[in-house]
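K.L.:
okay, structure incoming, though there's no sequence with it:
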């Protein structure tokens, strides 16, 4: 039954529930799910936490991932995913939507919407996907100030600092930045766009005792590793940020081509959820039953007089 109508809504704040998952020895696996229906399907598959990608949210709005969406845009997505699934969500906070005060506003807005965790990155606007070239880095002290602002504003939100420094400044600089962000109050570190197994291992070796996030995106600079391989390399979390969107976009592309080619959807039925399957996913009958239990039907007696 969907959390939004269940009796067992989580009592603990989302950030506390996220921390509890990280206290377990196994790696925390978070597939991307930035829509309510995706969150329900991921939960149905057995995942206990979800990730919301800025790139996925931007693309859904028909926009590139260049830091163009707003705090309110993201909060809209957080609310639907949190309500639909009840799972703790890690949210992409991009560069914080401005400077320190903007970061504090973001943190409060995300917490109110239901987020469990956020990651901030040390790029300058217009920011880029971490796996693209020519990223412009912020001064490490400015990024540390944003991390400190997030820490000051949060009630329970888990704060992850992302550094994109490896590509342009090297491993030593990335490690130094990461340590500065930890000193400023980050709970964990996200080293973006590492390109070899040895690089992942080295970063983990140089950050002993620190919770680390790995990004397993497709068509980027990182080779394919499984969740278990990341765990063996010393990582506590792994995300597949845009995988769901890539699969869905390809499916929609094929659907529209089929309608245009065949004049209808008759050859695509085997690619679709049935009505019954969709209703089961979204809890249609549970909602229907709840409505009838709350609103008693009044049966008219006789006929009105003219």
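P.N.:
Arrived safely. Keep in mind that what you see is a predicted model, and the values were worked out from it rather than measured.

K.L.:
CA only for contacts and neighbour counts going forward, please
P.N.:
Fine.

K.L.:
looks to me like residue 189 is in a helix.
P.N.:
No. Counting by DSSP: H, G, I helix; E, B strand; the rest coil, one finds residue 189 to be strand, located in no helix.

K.L.:
ok, structure two:
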């Protein structure tokens, strides 16, 4: 089964599909132990690759190279890739989609923001005129063969959100995402407007959207849930705490407990990225 077809099948199944945001190869290696689907987060990639906020610094060749390394290590996981606004130009967006599909990406998310762009859960977002975005989306859809395409709007006004959601649902995009949804009631309204088109919900710690469980989201009609930054934020907190302890203990490393991570545990995790690639069969995420 092709990667796009595999993700599309999961999205159309009776159960909600969770995708975990990763920011580098190590976070992906950890997340792959727990989930079948990964989300290559623009927020996380901008932070890890550039040390910068997610406001438009990502260069598409860097993202393509990252996805290539991911697919080599994780041949059977779903890989949904955030391509922001398609790197501004519609022709570039189509080219990047073809590159990613050739490398084995499962899907992409294309947003309707205009530059300077922002994380979907912060203030100050601006969107392109709807027709301009739809032209870019149409080029991306015509460039893909099997890749799942998520059409995303960052509109913030209630009526405009519903207008754009309805328009996106009428395209050939596989899934609709309204980023920064602020309530369960809004999800219900969006679900009604888009009909039977699959709906994706994005939640981020400290973001605009409510904290909802997978069963709660499923009951609201959500088909896909992405978690943009759990690995990134957990890493920041854990590293900060570890270095505070190290400094407090005058540079003496802590005793490695039964559930701790040392050389052996880390190598075991990384060696799976070699052995997994040599496996010739198995379910998605095996």
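P.N.:
Yep, it's here. This is a predicted model, so every value here is computed, not measured.

K.L.:
ok, residue 111 of structure 1 - contacts?
P.N.:
154, 155, 156, 157 (CA atoms under 8 Å, 6 or more residues apart in numbering).

K.L.:
what's residue 97 of structure 2 aligned with over in structure 1?
P.N.:
Mapped onto structure 1 by TM-score structural alignment, residue 97 of structure 2 lines up with residue 107.

K.L.:
so how far is residue 225 of structure 1 from that match?
P.N.:
Distance from residue 107 of structure 1 to residue 225 of structure 1, counting by CA to CA, to the nearest Å: 31 Å.

K.L.:
neighbour count winner among these two?
P.N.:
A count of neighbours by other CA atoms under 10 Å puts residue 107 above the other of residue 107 of structure 1 and residue 225, at 29 against 13.

K.L.:
that one contacts residue 152, doesn't it?
P.N.:
No. Look at residue 107 of structure 1 against residue 152 with CA atoms under 8 Å: they stay out of range, at 9.5 Å.

K.L.:
picking up where we left off before, the match of residue 97 of structure 2 sits in which helix or strand?
P.N.:
Per DSSP states H and E, residue 107 of structure 1 falls inside helix 100-113.

K.L.:
following that helix, which helix or strand comes up?
P.N.:
Defined by DSSP H and E, the subsequent element after helix 100-113 of structure 1 is strand 117-121.

K.L.:
what does that next one contact?
P.N.:
With CA under 8 Å, 6+ apart as the criterion, strand 117-121 of structure 1 contacts 15, 18, 88-96, 107, 143, 147, 157-164, 190.

K.L.:
can you check which part of structure 2 it sits on?
P.N.:
Residue span in structure 2 matched to strand 117-121 of structure 1, by TM-score structural alignment: 107-111.

K.L.:
for that stretch, give me the average deviation versus structure 1.
P.N.:
Taken over the aligned residues, the distance from stretch 107-111 of structure 2 to structure 1 averages 0.7 Å (mean CA distance after the TM-score superposition for structure 1).

K.L.:
how about the helices in the stretch 101-250 of structure 2?
P.N.:
Ranges of helices in the stretch 101-250 of structure 2, per DSSP state H, counting those that start in this stretch, are 130-143, 158-169, 184-194, 214-219, 230-248.

K.L.:
using a markdown table, lay out the ones you listed together with mean neighbour count and distance to residue 67 of structure 2.
P.N.:
Below are the helices of the stretch 101-250 of structure 2 laid out as a markdown table (neighbours: other CA atoms under 10 Å; distance: least, CA to CA, whole Å):
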| stretch | mean neighbour count | distance to residue 67 of structure 2 |
| --- | --- | --- |
| helix 130-143 | 18 | 18 |
| helix 158-169 | 18 | 26 |
| helix 184-194 | 17 | 30 |
| helix 214-219 | 15 | 27 |
| helix 230-248 | 13 | 17 |
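
K.L.:
nearest to residue 24 of structure 2, of these?
P.N.:
helix 230-248 (9.2 Å; CA to CA).

K.L.:
and the helix or strand that that closest one is followed by, what does it pack against?
P.N.:
Per DSSP H and E, the first helix or strand lying C-terminal to helix 230-248 of structure 2 is helix 263-278. If you count contacts as 3 or more CA pairs under 8 Å, 6 or more residues apart in numbering; DSSP states H and E, helix 263-278 of structure 2 packs onto helix 25-31, helix 60-73.

K.L.:
how close does the residue opposite residue 210 of structure 2 in structure 1 once aligned sit to residue 284 of structure 1?
P.N.:
Applying TM-score structural alignment, one finds that residue 210 of structure 2 aligns to residue 223 in structure 1. Separation of residue 223 of structure 1 from residue 284 of structure 1 (CA to CA): 41 Å.

K.L.:
for whichever residue in structure 1 pairs up with residue 54 of structure 2, which non-adjacent residue is closest in space?
P.N.:
Aligned by TM-score structural alignment, residue 54 of structure 2 pairs with residue 65 of structure 1. Excluding the flanking residues, the one nearest residue 65 of structure 1 by CA to CA, 6 or more residues apart in numbering is residue 55, at 4.8 Å.

K.L.:
so what corresponds to the one you found in structure 2?
P.N.:
Under the alignment (TM-score structural alignment), residue 55 of structure 1 maps onto residue 43.
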